[in-house]
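In: Turn this into a model:
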Amino acid sequence: MEPKSTVDDTALNGIMLYCGQLGLEFKGRTPITSKVGPFGEWEKLINCPTPMSYAVGFELRSQKYQGTDTDDSAAINMKLYCSDGNVFEGYPESRNYRNARYTGPQMCSAGKGICGIQTEVEAYQFLGDDTSLNNVRVKCCNANNFYKKY
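Out: Predicted coordinates for the structure are as follows:
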């Protein structure tokens, strides 16, 4: 996330998922990401806290087009839905972006969880208005594959 600025704020630049079999410690999971914008740094980690829970959906909060003389940011926040019913929001402080709304829940079908990610990222505009992360798509897989085999 790029810190909010008054010049050219891109807000959310990328999303990283940590994947692995349930029952393994977090440190044993593999980070995966799709394309990531060039601004900001990795910050807040949101995870499903129950040992055997996993991500089943998300919502992306985006700011609509602000006009030619105003800075656009596109994606500014994300909510993660877990199989145990928990919902986590990345940056509650992002509410100060005007004209921003959540998409509504984008959920995997029953018995499936998020296992892949694809992002739409605007290329660096050099002298133009940068938005960076614009959209997210996830892949859902059979949740039976998430459990550790003993």
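In: From here on, just use CA atoms for contacts and neighbour counts.
Out: Noted.
In: Doesn't Leu60 lie inside a helix?
Out: No: counting by DSSP: H, G, I helix; E, B strand; the rest coil, Leu60 falls outside a helix, being strand.
In: Another for comparison:
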Amino acid sequence: MALSVSTVLFFILSCGLWVAEARLYTSVLTVPNGPRWGRWGPAHFCSKGHAVGFQIKLEPFVMEFDTTSMNAIALLCDDGETVTSTIGPWGYWLRAMYCYRGKLDSFALIVHEATEVDYTATEGIVFHCSDSDELTSTGSERGRLGPMSNQCAEGYICGIQTRVQSPQYIKEDTALNDVKMFCCD
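Out: Presented below is the predicted three-dimensional model:
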């Protein structure tokens, strides 16, 4: 079977784009309090450099409705690139937050414990910066701050992977449930 030049070129470019997304990392940071609903999305990395800030996508809490709180986290890389993993469908992006002079090196999740009243799962996130700044972005006061992840042993945070629950329609929606951060030299 003979392949056309355009088909071969398409396969070469597709493979090149896939490899461009991959990046060697030195460690994976996790926290124990991330809920377990949803599926893990793909990991995405800063092409070069590291994360110096972040932004969250949030659906605000409204008592009468099924709200989801955090729907996504975007890492803001020092080369101006923005990287995300899976993004939930609800809410809007809040203002970006940046380390003063450092880079992101650990994180903690703010999680709303399961209750009979609108369960939102992940409510917010706290990042620690290498310059000792701490950045917090949250959707409400309903969540509880969990333990901080380990700090990157080598380098700084350079990638993200999120666990997001797809819309449940007649069941309880939660959107973003858990996060893994990747460290690179």
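In: Need the TM-score from the superposition.
Out: The TM-score (TM-score structural alignment, normalised by the length of the first structure) is 0.79; 127 aligned residues with a CA RMSD of 1.4 Å.
In: Please pull up the equivalent of Glu123 of the second structure in the first structure.
Out: Taking TM-score structural alignment, Glu123 of the second structure has Ile76 as its aligned residue in the first structure.
In: With Lys103 of the second structure instead?
Out: Per TM-score structural alignment, Lys103 of the second structure is aligned with Tyr54.
In: Now do the contacts for its match.
Out: Counting by CA atoms under 8 Å, 6 or more residues apart in numbering, Tyr54 of the first structure touches 22, 48, 82-84, 113-114.
In: Out of these, which are shared with the second structure?
Out: Retained in the second structure (both residues aligned by TM-score structural alignment, their matches' CA atoms under 8 Å) from these: 48, 82-84, 113-114.
In: Go through the contacts of Tyr54 of the first structure and give me the one with the most neighbours.
Out: Neighbour counts for these (other CA atoms under 10 Å) peak at Gly113, which has 26 neighbours.
In: Let me know whether the match of Glu123 of the second structure touches Leu12 as I believe.
Out: Yes: checked against CA atoms under 8 Å, the pair Ile76 of the first structure and Leu12 is within contact range at 4.9 Å.
In: Pick the one among the kept ones among the contacts of Tyr54 of the first structure closest to Thr30 of the first structure.
Out: Of all these, Thr30 of the first structure sits closest to Ile114, with 13.8 Å by CA to CA.
In: That closest one maps to what in the second structure?
Out: Matched to the second structure by TM-score structural alignment, Ile114 of the first structure sits across from Ile157.
In: Nearest residue to its match in space, please, no chain neighbours.
Out: Excluding its sequence neighbours, the residue lying closest to Ile157 of the second structure (CA to CA, 6 or more residues apart in numbering) is Cys183, at 4.3 Å.
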